[in-house]
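S.K.: below are the sequence and a predicted model; questions follow.
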Amino acid sequence: MSSQNTDWTFPQDVGSAPTPNLIDGDWTQSTSGDTFSAFDPGTGRVIAEVTKADAHDTDTAVAAARRAFDEGRWTRLPAAERGAILWRAADIMDSKADELGVWESRNMGIPVPQARTMVHEAANQFRYYAGWADKVHGHTIDLGPAERRVQGYTLREPVGVVAMIVPWNAPLISASKKLAPALAAGCACVLKPADETPLTALWLGEILLEAGVPAGVVNVITGPGDTVGAALAEHPDVDQVAFTGSTEVGRSIIHAATGNLKKLQLELGGKSPVIVLPDADLERTIPAVAGAVFWNSGQVCAAGTRLFVHEAVHDQVVEGVAAEGRRLRLGYGADSDVDLGPLISQKQLDRVTSYVDGGRASGADVVTGGHRVGTDGYFFEPTVLTGVDQSMNVMREEIFGPVLGVMPFSDIDQAVALANDSSYGLASSVWTENGATAHGIARRLRAGRVGLNVHRAGGAYMPAGGYRQSGWGRENGEEGLSAYLEVKSVVSTLD
């Protein structure tokens, strides 16, 4: 390594000094000395220079994780102690929620109060999985006839070294949803945050060291996806890749992982449907539907971006959601009374703009929004489109912005067919006062999560993941822990 500093701590103001990577318990710069810039999307200005890891640095980080795992630095600790360390990490995160919230806001743009809430949600991942650390149990099975009994039992063991590649839209939560269950399972980890939002991931590495996670068990490296991410996906000493991001990148990880047939956990894209029936409580439904698509400026993989409304209430719902969008206050994340921050980058702003412009060109009507706001930062108006159909890109492809397409339907069968007419299947929601109808529709929707009179809920407790091109496997809940475990069968005679 070109330099090491075991005493580095995350400063209140990063300044111009390059922010180092965490490898084997040491804070290091890259062997090349190269850096890249982290930006504030609310202003478009640089807020930090970050170490730019390369393939050699990736090898070093993976080797550190492999040594830590093979030496049992983490697994040799009593399971209850490992759980206590994870709980301590949650407490530290909560105690630093103000600082972490400010940095999460500065680096991704979300308003500070919402960022603080996300910090607490991330901390709860560690608190939840702390309780699982000493509950990783197998089963015993008696086999064969009484005169020649064979005993069988199963062991649930950590998969080994896990590479974690996380997105920019919820950096702390995404990292915590992978690190917490993997550590509860006993794995060693290499975390690569998104290029756009590397800062709080590094702070999380510091918190885990402070909580008592041994050196090398958690390593954090920052660098481009096409070098660091690709190197992790194909690395022969990586046993599993856990990835959250686009379906396109997910496919490339699948191909890269074939070298050693490593396990994969993939949470990919979404184009989530929202169904509003004529008996829905519109006073409650309309603001909730608006929140499902506009929260975090639509930069949520499970955002409800396709709205199917019964024709009897279509116009009322469209105007209501549009009015909610117009009421939302856009602004810099640290300003008071701000509801929505910017998109993450100029690239994302251009992407969202092109989808809306393409929708207009295809015949869609813009009920509200559809334009950039201001010239500083990357702000885009909450947008509602009508006159759309299932053939349009705005209704088929993930936009990752505050853009909602609305279509009417006349009966439930049509609504379900429209909702399921997608290559994705991540999330969905149904809005009705009839419980039997709601649960009946839930069984018919091809999605990993269905909300009934709610779009997003469950947190660490409920499994989340997708059908079809929305991914493989599940995060959260017991399923999230199982994703990082292997099952071993042992059989023996009793004589």
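M.R.: Arrived safely, thanks for sending.
S.K.: from now on I want contacts and neighbour counts done on CA atoms only, so please keep to that.
M.R.: Noted.
S.K.: which residues touch the nearest residue to residue 295 once chain neighbours are set aside?
M.R.: In space, and not counting its chain neighbours, residue 295 is closest to residue 340: 7.0 Å by C-alpha to C-alpha, 6 or more residues apart in numbering. Each residue near residue 340 by C-alpha atoms under 8 Å, 6 or more residues apart in numbering is listed here: 110-111, 295-297, 328-331, 333.
S.K.: out of those, which are buried?
M.R.: For those, a neighbour count by 16 or more other C-alpha atoms under 10 Å gives the buried set as 110-111, 295-297, 328, 330-331, 333.
S.K.: closest to residue 393 out of those?
M.R.: Among the buried ones among the contacts of residue 340, residue 297 lies closest to residue 393 (C-alpha to C-alpha), at 19.2 Å.
S.K.: could you find the closest non-adjacent residue to the closest one?
M.R.: Closest residue in space to residue 297, ignoring its immediate chain neighbours: residue 402 at 5.0 Å, by C-alpha to C-alpha, 6+ apart.
S.K.: show me what contacts the one you found?
M.R.: Residues near residue 402 by C-alpha under 8 Å, 6+ apart: 293-295, 297-299, 380-383.
S.K.: what subset of the residues you listed is buried?
M.R.: For the contacts of residue 402, buried by 16+ other C-alpha under 10 Å: 293-295, 297-299, 380-383.
S.K.: show me what the helix or strand residue 86 falls within is packed up against.
M.R.: Assessed by DSSP states H and E, residue 86 sits inside helix 79-95. Packing partners of helix 79-95 (3 or more C-alpha pairs under 8 Å, 6 or more residues apart in numbering; DSSP states H and E): helix 112-130, helix 171-185, helix 199-211.
S.K.: out of those helices, which comes closest to residue 391?
M.R.: Comparison of the helices and strands packed on helix 79-95 against residue 391 by C-alpha to C-alpha identifies helix 171-185 as nearest, at 31.8 Å.
S.K.: ok, then the element right after the closest one?
M.R.: strand 188-192.
S.K.: next, the angle helix 199-211 makes with that next one.
M.R.: Inter-element angle recorded for strand 188-192 and helix 199-211: 160 degrees (by axes from the mean of the first three to the mean of the last three C-alpha atoms, to 10 degrees).
S.K.: next up, a second structure to put side by side with the first:
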Amino acid sequence: MSYPELSLMIAGERIGLAKETGGQRRSHAVLNPATGGVLGQLPLADADDLDRALAVAEQGFAIWRRSTAQQRAAVLSGAAALLIQRQEEIARNATLEEGKTLAETRIEVLMVAQLFSFYAGETQRIYGRALVRPEGQRSTVTYEPVGPVAAFAPWNFPIANCGRKLGAPVAAGCSVIMKPAEEAPASALAVLQALLDAGLPPQVAQVVFGVPDEVSRHLLASPIIRKLSFTGSTVVGKHLAKLAAENCIRTTMELGGHGPVLVFADADIDHVLNVAVGHKFRNSGQVCVSPTRFIVEESVYDRFRTGFAERAAAIRVGDGLDPDTQMGPMANPRRPEAMEVLIGDAIEHGATLHTGGKRIGNQGFFFEPTVLSDIPLSARIMNEEPFGPVALINSYSDEAAMIAEANRLPYGLAAYAWTSNAARQKRLAAQLEAGMVGINTVAIGAADAPFGGVKWSGHGAEDGPEGLMACLVTKAVHEG
């Protein structure tokens, strides 16, 4: 299989580098993180392209808001089946452009298929209610699609993130303009193509690529856009929220995290290590819910730190297409540079480096799985999301101190805890400040469960009934 030709997708039309009026669109070189080589040239939208996408989205909303629940369900279930049929091709292209292993990108395809299947059922359960009124009067509450959605998806889950951005609006009866990451365009186009091939009217969903700030300012300045859905960093999320506020655009924001992991002495330490190490280094740690700050009870600290470092050092790093690879490269050249800066700063502040800490080779964007311990809270890496293959391990004396550290930062996306004490499990569930909490598990995402954070990690949720409701508005109708 060869890497596909890249394009924008507006009204079902693939738009390449050549302009209809002559000349060429600007382009972005898509790189293979394993080699640093160029996979293809991606056309970038200009103002005319964005205006066309907006006009088409307005038409698409007029069409799709009148669709029946059964029509939406048929498209979503059909797209789910097509994704499964095309799993290998989609997964391979995602590995080529993002770097993670084939095992991980195959799972991503299945995640989107499961989400579309869930929404195929959920779209038929958009219920309203009738209020009790005196005879001759009637009051109802109904839910209607919010309108055209501007959706911005990051590169770290190039298939799953795009499935989230498209699935809920389509299920709700909205149209959508999605701007995926320019680093991973083929994955996004494949998800949209499955929906189109399953019968989605071409006006309903568009994909544009471009200079991020140009695209976001242009789309969010338009009165056509009624909702913004963004997944990405807290810094960018705050900026987009300000732009959206100018037109009172509704927002769903899934922003950064700095996942705390509380490990108590009564946990099965070997089991925790076997699970947590693999979860820490999946996708080279480029995961918003990645377990990052390991907050370990003093009596098991040395054992945990040693076991973690040994397992991390044994991870096989290589090309994601190699079946023996356990961790692929980082997704772009910016990430290894960021890792070196943050790890260097931590060591300067007195942290102990147990394994890793540097790039691998001079081809591609590979970085060693890294373990630091005894990191002062003043180090940048203890306060800024590292978004890379680094685990931070510190010891704490008791439960109260561990919970305080877990809640110290303004982030609140995912938190994890390992303990066999049932009473403590209940306390942790209540006291950890996060949108998602995993107790004795790292499995915190599912098609039927809300995915989102609190504090600086954003607001609103994707997936589950909550993700669908985020694309609906409430209307009360009173008849006398």
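M.R.: The structure has been received and is ready for your questions. Just so you know, these numbers come straight off a predicted model, no measurement behind them.
S.K.: before we move on, the earlier item: quick one: which of the helices and strands packed on helix 79-95 of structure 1 is nearest residue 453 of structure 1?
M.R.: Per C-alpha to C-alpha, nearest to residue 453 of structure 1 of the helices and strands packed on helix 79-95 of structure 1: helix 112-130, 21.6 Å.
S.K.: which residues of structure 2 does the closest one align to?
M.R.: Mapped onto structure 2 using TM-score structural alignment, helix 112-130 of structure 1 spans residues 102-120.
S.K.: so what touches the matching stretch?
M.R.: By C-alpha under 8 Å, 6+ apart, the surrounding residues in contact with stretch 102-120 of structure 2 are 72-77, 79-81, 83-84, 87-88, 90-92, 94-95, 157, 159-160, 163-164, 167-168, 171, 283, 320-321, 323, 447-448, 463-464, 468.
S.K.: how much does it stray from structure 1?
M.R.: Average distance, stretch 102-120 of structure 2 versus aligned residues of structure 1 after superposition (mean C-alpha distance after the TM-score superposition for structure 1): 1.0 Å.
S.K.: buried residues in that stretch?
M.R.: Of all the residues in stretch 102-120 of structure 2, those buried under the rule 16+ other C-alpha under 10 Å are 102-106, 108-120.
S.K.: any idea how far the aligned residue in structure 1 for residue 206 of structure 2 lies from residue 422 of structure 1?
M.R.: Using TM-score structural alignment, the equivalent of residue 206 of structure 2 in structure 1 is residue 219. Separation of residue 219 of structure 1 from residue 422 of structure 1 (C-alpha to C-alpha, to the nearest Å): 37 Å.
S.K.: now the residue most central in space within structure 2, nearest residue through space, not along the chain?
M.R.: Geometric centre of structure 2, nearest residue: residue 161, 4.7 Å, by C-alpha atoms, centre = their mean. The shortest distance from residue 161 of structure 2 to any non-neighbouring residue, by C-alpha to C-alpha, 6+ apart, is to residue 153 (5.8 Å).
S.K.: number of residues surrounding that neighbour?
M.R.: Neighbourhood size, residue 153 of structure 2 [other C-alpha atoms under 10 Å]: 24.
S.K.: ok, residue 391 of structure 1 next?
M.R.: 9.
S.K.: which of the three states applies to it?
M.R.: Three-state assignment for residue 391 of structure 1 (DSSP: H, G, I helix; E, B strand; the rest coil): coil.
S.K.: so what does it match up with in structure 2?
M.R.: So, by TM-score structural alignment, residue 391 of structure 1 is matched to residue 378.
S.K.: tell me the contacts of its match?
M.R.: Residue 378 of structure 2 touches residue 349, counting by C-alpha under 8 Å, 6+ apart.
S.K.: same thing but at 7 Å, please
M.R.: For residue 378 of structure 2, no residue meets the contact criterion (C-alpha atoms under 7 Å, 6 or more residues apart in numbering).
S.K.: any idea how far it is from residue 389 of structure 2?
M.R.: Between residue 378 of structure 2 and residue 389 of structure 2 the computed distance is 20 Å (C-alpha to C-alpha).
S.K.: then residue 319 of structure 2?
M.R.: Per C-alpha to C-alpha, residue 319 of structure 2 is found 16 Å from residue 389 of structure 2.
S.K.: how about residue 259 of structure 2?
M.R.: Taken as C-alpha to C-alpha, the span from residue 259 of structure 2 to residue 389 of structure 2 is 13 Å.
S.K.: do the same with residue 455 of structure 2
M.R.: Using C-alpha to C-alpha, residue 455 of structure 2 is found at 24 Å from residue 389 of structure 2.
S.K.: okay then, goodbye and thanks.
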